[in-house]
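**Student:** Sequence first, predicted coordinates after that:
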Amino acid sequence: MMEEPDVVVIGAGAAGTGAARTLVKAGLKTLVLEALSRTGGRASTAKVGGNVVDLGCGWLHSGDRNPWTRIAGEIGITVDRQPSAWGGQFRDLGFAPHERDAAHLAFERWTERVSTTPPPSDVAADALDPADGWTSYLQALSGYISGDELERISCKDYAAYNEASTSINWRVQTGYGALVGAAMPAEAMVKLSTPVEAIGLDGHRIEVKTSAGTVRARALTVTVSTNVLAGDTIRWPSAFDAWRAAAMRLPLGANEKLFLEITGQAPFEDETHLIGDPRDASTGSYYIRPFGQPVIECYLGGAGARAVAEKGQEDAFARATDQLVRLFGSDIRRNLRPLVASDWSRTVSIGGAYSHALPGHSDARLTLAGSLDQRVFFAGEATHTTDFSTAHGALQSGERAAREVLAALQETP
């Protein structure tokens, strides 16, 4: 390992990348420790069977103001600015136009209530109007957006994200995960497959114990997920208790992706989309032939994603195939085969998808973003008050934490 770096960054995801880019630009010796065997964190691009798929984040949300758009240009990666097929229902299968209009109106009305007349409870489910008749659909959307049911979502938190979002979503054909990985600065020392085991704050230097030994540094930037910070895979010092309590109020939701390979002649068209069953809160959302590739991406959130961990990937693939068969007919079963799937909830160094604030606890994001004794600095998507749950929110949080490190070290001999 680098001998006595200026700063240790825990995590080589988007936040760790943002921190490392800022720190090395300022000339600081920076060591990035990553438990996984790759960089990128929850941004993960896989190449399977000649196809390029993103198992984690795949869309540059708010692409017109997303800093990853700029970074992609700087390192020579093309951003695809074509509009998403989300919201469409291929050939109106299983979701007639008049039903979609009613469901979309119910979502718009719920969003308006959450933003302008939120319930005193701050519970997003309390803003539902059962008379709309689309509660299951709204719960499915909550699973995709937040990874959890509306009963566990803060209205204030959701409204903050919704107000800041530009609703412009772009992609990178070579993969969002590949973009994040390529952005890690060469000047940083990155140690992969090196999980952190414990943190010590008693000495003059911060001690970071890893599976490869102990390293000491002047400052520490922590970018792990809220589930890891609140959990016990790392032995955290008692001084972290306030941050760990905040992390518990910002749990990771459940989201997983399944990719089905399309074989032979099948009635699937490029860049199309549909919801499997809009009246099932655990339904899959299917993006068909992205970039013309012979794959179908099944996106699961909330109950649908939790079922993957509970029942296994084989069951999840079978359920997704059954949903598509009900829409397209039994003949397509022979055209679909499992390709690859994510497993975020059971990835020990992550433990889920992205954060959402529990009702009444949106302010926990500010607590989590605070520094400890001007020695330890926290970053990650969960510390961003408006762009949480995104790779650009994570990036910006890492840059913010790095600026705080630089200010602190300038003041400290």
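**Tutor:** The structure has been received and is ready for your questions. Quick caveat: nothing in here was measured; it's all calculated off a predicted structure.
**Student:** contacts, neighbours, all on C-alpha from now
**Tutor:** OK.
**Student:** distance of the residue nearest to Q89 when sequence neighbours are not counted from L141?
**Tutor:** Closest residue to Q89 apart from its sequence neighbours, by CA to CA, 6 or more residues apart in numbering: L274 at 4.3 Å. Distance of L274 to L141, computed by CA to CA, to the nearest Å: 13 Å.
**Student:** Kindly report the same for T116.
**Tutor:** The value you get for T116 to L141, if CA to CA is used, is 20 Å.
**Student:** One more: A230?
**Tutor:** From A230 to L141 the distance is 27 Å (CA to CA).
**Student:** For the most centrally placed residue in the chain, which residues are in contact?
**Tutor:** With distances taken as CA atoms, centre = their mean, Y354 lies nearest the centre of the chain, 4.3 Å away. Counting by CA atoms under 8 Å, 6 or more residues apart in numbering, Y354 makes contact with 146-147, 251-254, 381-382, 388-390.
**Student:** In which helix or strand does the residue nearest to A364 when sequence neighbours are not counted reside?
**Tutor:** Leaving out its chain neighbours, the residue that sits closest to A364 by CA to CA, 6+ apart is A246, at 5.0 Å. Mapping A246 onto the secondary structure by DSSP states H and E places it in helix 241-248.
**Student:** same thing with D202?
**Tutor:** In this structure, D202 is located outside every helix and strand according to DSSP H and E.
**Student:** that older thread, could I get the buried residue list for the helix holding A246?
**Tutor:** Under the neighbour-count criterion of 16 or more other CA atoms under 10 Å, helix 241-248 has 243-248 buried.
**Student:** Give the other helices and strands that that helix contacts.
**Tutor:** For helix 241-248, the contact count by 3 or more CA pairs under 8 Å, 6 or more residues apart in numbering; DSSP states H and E identifies helix 226-230, helix 364-368 as packing neighbours.
**Student:** can you tell which of these is closest to V32?
**Tutor:** V32 lies closest, by CA to CA, to one member of the helices and strands packed on helix 241-248: helix 226-230, at 16.9 Å.
**Student:** and the closest one, what does it pack onto?
**Tutor:** Checked by 3+ CA pairs under 8 Å, 6+ apart, helix 226-230 has helix 241-248 packed alongside it.
**Student:** okay, now the one to match up with it:
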Amino acid sequence: MMRDHIESIPAMNSDPDIAIIGAGAAGIGAARRLAGGGFSVSILEALPRLGGRAWTYETPVAAVDLGCGWLHSADRNPWTRIAEEKGFVVDRGPTAWGEQFRDLGFPKAEREAAGRAFARWSERISTTPPVSDRASDALDPDSPWIAYLQALSGYISGDELEHISAMDYAAYNMASTGCNWRVPTGYGTVISSSLPAGIKLHLATAIEALTFEGRRIALRTSSGTLRPRAAICTVSTNVLAGDSTIWPSVLDPWRDAAARLPLGSNEKLFLEIVGDSPFAPESYVIGDAHDPATGAYYIRPFGSQVIECFLGGAGARAIAADGSDAGFARAIDQLAELFGSSVRRCLHPLVASDWSGTPSIGGAYSHALPGQVDARSALARPFDDRLFFAGEATHTTDFSTAHGAYESGVRAAEQAIAALAPNLR
């Protein structure tokens, strides 16, 4: 959803003081901080819509969040305040996440044992982290719940524990308040409707190359070249480290930092429930706690006739490799195993995300590789007081979240203000 004052500008028609590359949560956060500050500001977004990895998609059944869907650490999340100021309802009620409807396939005793295994691993990560900084090295090798912990790692970080920095995970875990709320109309809707007035928006405008021309930055696009005095770069780490954009060699240290913070794999599938079914509103099941590629299923959120299947790590990579049709089939198989084969007739594929296949993004959210936790601070450093970096990957504790992205955008905007304000025309 976009407000009336927002319009896509197809051609480059002026050189702003500040250009923001990317109109996701970080770019919008930067724009909100810059609005009304006396600077001319333009946003360039490769996608034909606002929001980046925040996308509320309208289906005939319900609005669904293909990207971020939960206000994590909601009691201190700035999007909570923004949502309520804009008149959105924030649901603070309890959710079914982490439960198992009627103990199907995952009895209470097993859930408690699996929970204890996760708690022990989390405690080791925080108090006696492995010297290797490899999160998998904190596992009990004899635990029967390693597959379960790998599934959780897929949901949380988008990759297996072998590829996760223990220090990075611990930093996020310590900062999280564990308070998770929802917006019935969609988290993506909140974010995409929050761009302030006075910001020139160029949608479907990918950056082909970034160069430096004197004291200006040249941003070449298919619609022309924009030459701002400063720029805030919010592109994903996979884009910054990749070759879809031409970057000058002086940015190699930032690109190296981005490569040490790769995006994990996370995708969502949504199934429509048609006709009578055993699916209760606001219920949850994990498909198979002994399968690291299992789906996690949130059933009938807000009473809708929809099931959200969340896949991380190996499960999400399977979608990328085999396609969404195979993913839907596997999800239906898992639900039929738990609820009975009769549910097959009432489950219809609705929509699937494809974050790994979106060229301007290339994955889900970032995680630091073992031994690379310092890459977040390295990526957040400004270049020459005219190129500033934001995005969830630059936040040292709230990475992988929309609120971490927002806060990083505000931080980068304040850096740009401090650099340009003395010379404000």
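**Tutor:** Arrived safely. Nothing here was measured: the structure is a model prediction, and the numbers come from that model.
**Student:** between T116 and L141 of structure 1, who's got more neighbours?
**Tutor:** Neighbour comparison, T116 of structure 1 and L141: the larger count goes to L141, with 24 against 9 (by other CA atoms under 10 Å).
**Student:** which residues of structure 2 does stretch 125-144 of structure 1 align to?
**Tutor:** Correspondence between stretch 125-144 of structure 1 and structure 2 is established over residues 136-155, with TM-score structural alignment as the criterion.
**Student:** Distance from the chain centre to the matching stretch, please.
**Tutor:** Centroid displacement of stretch 136-155 of structure 2 relative to its chain, using CA atoms, centre = their mean, to the nearest Å, is 23 Å.
**Student:** Next: stretch 78-88 of structure 2.
**Tutor:** Computed by CA atoms, centre = their mean, the separation of stretch 78-88 of structure 2 from the middle of its chain amounts to 19 Å.
**Student:** Where in structure 1 does it fall?
**Tutor:** Counting by TM-score structural alignment, stretch 78-88 of structure 2 sits on residues 67-77 of structure 1.
**Student:** same check, this time on stretch 118-126 of structure 2
**Tutor:** In the comparison with structure 1, stretch 118-126 of structure 2 aligns to the range 107-115 (TM-score structural alignment).
**Student:** cool, stretch 24-33 of structure 2 as well?
**Tutor:** Taking TM-score structural alignment as the measure, structure 1 aligns residues 13-22 with stretch 24-33 of structure 2.
**Student:** List of residues touching that stretch?
**Tutor:** Surrounding stretch 13-22 of structure 1, the residues in contact under the criterion CA under 8 Å, 6+ apart are 9-10, 30, 32, 39-43, 180-181, 183-185, 188, 221, 223, 379-381, 391-392, 394-403.
**Student:** For structure 1, which segments count as helices?
**Tutor:** In structure 1, helices defined by DSSP state H lie at 14-25, 67-74, 97-116, 135-146, 155-164, 176-182, 226-230, 241-248, 303-311, 313-328, 364-368, 391-411, listed in chain order.
**Student:** Please identify the deepest-packed of those.
**Tutor:** Ranked by mean neighbour count under mean count of other CA atoms under 10 Å, the helices of structure 1 are led by helix 14-25, which reaches a mean of 27.
**Student:** quick one: contacts for the aligned residue in structure 2 for A382 of structure 1?
**Tutor:** For A382 of structure 1, the aligned residue in structure 2 is A393 (criterion: TM-score structural alignment). For A393 of structure 2, the contact set (CA under 8 Å, 6+ apart) comprises 236-237, 261, 365-367, 376, 379, 399-400, 405.
**Student:** what about A393 of structure 2, distance to L161 of structure 2?
**Tutor:** The gap separating A393 of structure 2 from L161 of structure 2 is 18 Å, by CA to CA.
**Student:** ok, back up a step: so where is the helix holding A246 of structure 1 in structure 2?
**Tutor:** Using TM-score structural alignment, helix 241-248 of structure 1 pairs with 252-259 in structure 2.
**Student:** Touching that stretch from outside, list them.
**Tutor:** 237-238, 240-241, 375-376, 378-379.
**Student:** which of the residues you listed sit farthest apart?
**Tutor:** Among the contacts of stretch 252-259 of structure 2, the pair separated by the greatest distance (CA to CA) is N238 and A378, at 15.7 Å.
**Student:** Translate T59 of structure 2 into the numbering of structure 1.
**Tutor:** Per TM-score structural alignment, T59 of structure 2 is aligned with V48.
**Student:** What is the burial count for its match?
**Tutor:** Considering only other CA under 10 Å, V48 of structure 1 is surrounded by 12 other residues.
**Student:** and it, what does it touch?
**Tutor:** In this structure, V48 of structure 1 makes contact with 339-340, judged by CA under 8 Å, 6+ apart.
**Student:** same thing but at 6 Å, please
**Tutor:** With contact set as CA atoms under 6 Å, 6 or more residues apart in numbering, V48 of structure 1 has no partners.
**Student:** Now do the residue nearest to S115 of structure 1 when sequence neighbours are not counted against G58 of structure 1, distance only.
**Tutor:** With CA to CA, 6+ apart as the criterion, S115 of structure 1 has its nearest non-adjacent residue at 5.3 Å, and that residue is A159. With distances defined as CA to CA, the gap from A159 of structure 1 to G58 of structure 1 amounts to 23 Å.
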